[in-house]
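Enquirer: need a 3D model of the sequence below.
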Amino acid sequence: MSIVSNGYQSGFGNEFVSEAIAGTVPVGRNSPQRVAHGLYAEQLSGTAFTAPRHENRRSWLYRIRPAAMHGTFVPFAQSYFHNDFGDGPVTPDQLRWSPLPLPQQPTDFVEGLFTMAGNGSPQAQTGIGVHLYAADRDMHGRWFYDADGELLIVPQQGGLHIETELGVLDVVPHEIALIPRGVRFRVALPDGPSRGYVCENFGAMMKLPDLGPIGSNGLANPRDFLAPHAAYEDAEGDFELIAKFQGHLWRAPIDHSPIDVVGWHGNYAPYKYDLRRHNTIGSISYDHPDPSIFLVLHSPGEHEGVSNMDFVIFPPRILAMQDTFRPPWFHRNVASEFMGLIHGAYDAKAEGFAPGGCSLHNSFTGHGPDAATFEKASAADTSKPDYIRDTMAFMFESRAVIRPTAQAIDAAHRQREYQACWQGLRKNFSAT
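Expert: Purely as a prediction, here's the structure:
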């Protein structure tokens, strides 16, 4: 039986207080000798205890049973979801895939995860894993947590009802969910078969970017990030807990639902965010600003301005720059780009890049608009604004090479003739 959402609390990184039963959260202390309603106090820490106050993330949970109560973990078989990014050569080719096919047999969210690419490792606490998911059934009697990284979930088809220890997130396409490391959750599919993307962040926790000369407003506003109110279930039975730990999956029996937190307070919490609320910044004179203006969240790296991971979106917007080639220009980047399409069409590709599909352009691999897009944009009337409507694309960007997995390279839905989209670009040069 699904837990119903009790609504949301607004703000990113806030100190929240939430209780499903009044009087659950103690006042003036975190771990009293006896917690109200016979609950257990448990701290969930996402950072080191001694991290600076402005970076410290932790929450106190008041729950029916402690998280320590479960059976022994044994390996769990799901061979498509892993962190094996290989150690051999990585092709510099541009790569693109059609949407991941929906399952032909009953498959839940965990069973439907398919690893596409990644870099770094959970052991090094740096890098990312990039995954797709395709599922057609709810997680019944099963919960999951990822001890290796926080999960950024981007639905493309079908909504997700995500029941976490701290409350419920109902997420639909054009929204995202952010699940912190270690938080247990279960996914139901209220709209039937569902498909989307997941970025597993092994590095520093994602945060909102600084705005610099943009000022105090713009891009993603903190108040538009929504954390859940406490919601719990008191259920007993023959259940299982799936854990991802050091790149491998494990299963332990558990005789109760771990979604049993009656109240909590803190700033280590899951969130949802509606990408349509992003306040997009752009040029109103000529030329393009760099695409960093589309940044929603990032995982900082060791050097200022160089991220472990950036999450960038390309939403509906107005292009007003005059005498300017308006689609994304041809480019080669020091960073590597994994791109997906949630809805509509992407303005740099005329065809072949479908909602649910994805592409990978690694470090210094040339890419940009296809031949048809180039011809159309080169002849456009730039004295008038161009309204980009009915679209939503995104990018997981990394400072390091994103290594495609062997199963992604061999996948039937890989578009092996992707490079042909640039072959129609004509030689227009004339010395006179």
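
Enquirer: contacts and neighbour counts: CA atoms only from here.
Expert: Noted.

Enquirer: and the residue nearest the centre of the chain, how far from residue 165?
Expert: The residue lying closest to the centre of the chain (Cα atoms, centre = their mean) is residue 152, at 2.2 Å. Per Cα to Cα, to the nearest Å, residue 152 is found 17 Å from residue 165.

Enquirer: and the contacts of the longest helix along the chain?
Expert: Ranked by residue count, the top helix of the chain under DSSP state H comes out as helix 371-378. With Cα atoms under 8 Å, 6 or more residues apart in numbering as the test, helix 371-378 has contacts from 325, 326, 327, 347, 348, 349, 350, 421, 422, 423, 424, 425.

Enquirer: so who does the fifth one touch?
Expert: Think residue 348. If you count contacts by Cα under 8 Å, 6+ apart, then residue 348 has 327, 328, 368, 369, 370, 373 around it.

Enquirer: that one belongs to a strand?
Expert: No - per DSSP: H, G, I helix; E, B strand; the rest coil, residue 348 lies outside any strand segment and is coil.

Enquirer: show me where the chain has helices.
Expert: 371-378, 406-409.

Enquirer: as CSV, these with distance to residue 171 and mean neighbour count would be great.
Expert: Shown next, in CSV, are the helices of the chain (distance: least, Cα to Cα, whole Å; neighbours: other Cα atoms under 10 Å):
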stretch, distance to residue 171, mean neighbour count
helix 371-378, 33, 16
helix 406-409, 27, 16
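
Enquirer: ok, which of those helices comes nearest residue 235?
Expert: When those are compared by Cα to Cα, helix 406-409 sits nearest residue 235, at 38.4 Å.

Enquirer: please compute how far the closest one lies from its chain's middle.
Expert: 21 Å (Cα atoms, centre = their mean, to the nearest Å).

Enquirer: which strands and helices sit next to that helix?
Expert: On a contact count with 3 or more Cα pairs under 8 Å, 6 or more residues apart in numbering; DSSP states H and E, helix 406-409 meets strand 113-121.

Enquirer: again, only using 10 Å
Expert: strand 95-97, strand 113-121 (3 or more Cα pairs under 10 Å, 6 or more residues apart in numbering; DSSP states H and E).

Enquirer: this one next, for a side-by-side:
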Amino acid sequence: MTNMPPQWERGTTSRQAHVGLPPGTVEEEHGREGFYGPASHLYRLHAPTGWTGVEGPAVHRAYDTGALPPTDDALWPTLIVGNDQVAIGVQRIETGRPEFLRDADGDLCWFVHQGTGTLRTEYGPLAYAPGDYLVVPRGTTFRFEPAAPTHLLGIEAIRSRYQLPDRGLLGRHALFDPAVVEVPEPEAIDEEGEFVVVVKRDGHDTRITYPFHPCDVVGWKGDLAPMRLPVDAIRPVVSPRYHLPPSAHTTWVADGFVVCTFAPRPMETDPEALRLPFFHRNVDYDEVIFYHRGQFFSRAGIGEGFVTFHPTGLHHGPQPQARERDAEAAAGNGSAPRMADEVAVMVDARQPLHPGPEAASMEVDAYVASWVEGTAPRP
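Expert: Predicted structure coming up:
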């Protein structure tokens, strides 16, 4: 049992966080440990994102990954942002390469944005389609075999592994039943020839050549294997009377970061409850979001396949256009339930993230200005 922490209250506040804000105020959560730790709520007269300019390395950034041309030249994803624990990149494959890959640096989590095909692994094949998570354990031999051009978000857990989060009082079947996770059936290929496996270790590639097909496994058993989780199998936790923080949508955990999934879900119906995210300043985690489909409920002017990067220290929350859109929808629908019709992948990293050398070619101009009243975002 956790002891109740002290709760100080000064000035004009709401009795319940995220509900019944004092008229004329906006709420900001100043919290630690990614919404799990100590926190206070500040009730402000102005949105803390109402700046007229931001300069320096902590500026919010956005990237259009569709600007990366499709190619079969790259073996590994193009880095957008990363650190010593996680590398977040994008890869656009046309027909695929002949080599097989093996990442000896960490687990790989792929999210399929576009395309269909087969993830060929030594454990067996996994068919993939848009909206699929594909988790490839460290040291697994694999290859993408696209049936259609494929656009992937890649999240590498460096020297770590992916696990399911502890769902606490919700129980182990909340969000998704582990039984919906698909693992491969063996499909041994007995074929002679010249087959190359590229092993990435400490960021450098080593090529191994075999006279037989590397996917020659006739059977396997154990609790380590490639996995497929379709996003449509995720059943988000929701509350009609309280806006839940992003941590409620945690899908995968690894050392130094978490992966969360924003999936379609009903929005709050209590007229006093916040429906859009509360303002916060990411004290302990850098935040990256990949937008897969739909209309992201706290953003305007962000297209499918975009990535946003919100470093620690600088406030963020709903943009003015999103707040206006939410107010108009609420006025038009009364108390009827509304849906957050979106699919997005969020990565929260404990250590500071840094843009990769090729990220600038995908960057969206003046994204940080999209919080300025009357300034349209620039997709």
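
Enquirer: thinking again about what came up before, ok now the longest helix of the first structure, how far from the chain's centre?
Expert: The answer for helix 371-378 of the first structure is 32 Å, by Cα atoms, centre = their mean.

Enquirer: ditto for stretch 263-278 of the second structure
Expert: Distance, centroid of stretch 263-278 of the second structure to centroid of chain: 20 Å (Cα atoms, centre = their mean).

Enquirer: buried residues in stretch 350-366 of the second structure?
Expert: Neighbour counts over stretch 350-366 of the second structure (16 or more other Cα atoms under 10 Å) mark 350, 351, 352, 353, 354, 355, 356, 359, 362, 363, 364, 366 as buried.

Enquirer: pretty sure the residue nearest to the centre of the first structure contacts residue 171?
Expert: No - the criterion here is Cα atoms under 10 Å, and residue 152 of the first structure misses it with residue 171 at 11.9 Å.

Enquirer: between those two, which contacts overlap?
Expert: Counting by Cα atoms under 10 Å, 6 or more residues apart in numbering, the contacts common to residue 152 of the first structure and residue 171 are 177, 271, 272.

Enquirer: mind putting these into a markdown table with distance to residue 61 of the first structure and neighbour count?
Expert: Putting those into a markdown table (distance: Cα to Cα, whole Å; neighbours: other Cα atoms under 10 Å) gives the following:
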| residue | distance to residue 61 of the first structure | neighbour count |
| --- | --- | --- |
| 177 | 21 | 25 |
| 271 | 17 | 26 |
| 272 | 20 | 25 |
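
Enquirer: ok, so of those residues, who is nearest residue 186 of the first structure?
Expert: The closest of those to residue 186 of the first structure turns out to be residue 177 (Cα to Cα; 13.0 Å).

Enquirer: how near is the closest one to residue 144 of the first structure?
Expert: 15 Å.

Enquirer: on that earlier part again, among the contacts of residue 348 of the first structure, which one lies nearest to residue 213 of the first structure?
Expert: Nearest to residue 213 of the first structure among the contacts of residue 348 of the first structure: residue 328, at 22.7 Å, using Cα to Cα.

Enquirer: what's near enough to touch residue 234 of the first structure?
Expert: 63, 64, 65, 256, 257, 258, 259, 260, 261, 262.

Enquirer: contact partners for the nearest residue to residue 135 of the second structure once chain neighbours are set aside?
Expert: Leaving out its chain neighbours, the residue that sits closest to residue 135 of the second structure by Cα to Cα, 6 or more residues apart in numbering is residue 109, at 4.4 Å. Residue 109 of the second structure makes contacts with 88, 133-137, 152-157, 161-162, 226-228, 252, 259, as judged by Cα under 10 Å, 6+ apart.

Enquirer: what is the burial count for the corresponding residue of the first structure for residue 170 of the second structure?
Expert: Aligning on TM-score structural alignment places residue 170 of the second structure opposite residue 214 in the first structure. Residue 214 of the first structure sits with 11 neighbouring residues when counted by other Cα atoms under 10 Å.

Enquirer: among the buried residues of stretch 350-366 of the second structure, name the ones in strands.
Expert: Judged by DSSP state E, these include 354, 355 as members of strands.

Enquirer: circling back to that earlier point, who wins for proximity to residue 336 of the first structure among the helices and strands packed on helix 406-409 of the first structure?
Expert: Evaluated with Cα to Cα, these place strand 113-121 nearest to residue 336 of the first structure, the distance being 10.5 Å.

Enquirer: quick one: list the elements packing against the closest one.
Expert: Counting contacts by 3+ Cα pairs under 10 Å, 6+ apart, strand 113-121 of the first structure packs against strand 126-135, strand 194-201, strand 336-344, strand 358-361, strand 403-404, helix 406-409.

Enquirer: can I get these in JSON lines with distance to residue 218 of the first structure?
Expert: Shown next, in JSON lines, are these (distance: least, Cα to Cα, whole Å):
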{"stretch": "strand 126-135", "distance to residue 218 of the first structure": "27"}
{"stretch": "strand 194-201", "distance to residue 218 of the first structure": "24"}
{"stretch": "strand 336-344", "distance to residue 218 of the first structure": "22"}
{"stretch": "strand 358-361", "distance to residue 218 of the first structure": "27"}
{"stretch": "strand 403-404", "distance to residue 218 of the first structure": "33"}
{"stretch": "helix 406-409", "distance to residue 218 of the first structure": "36"}
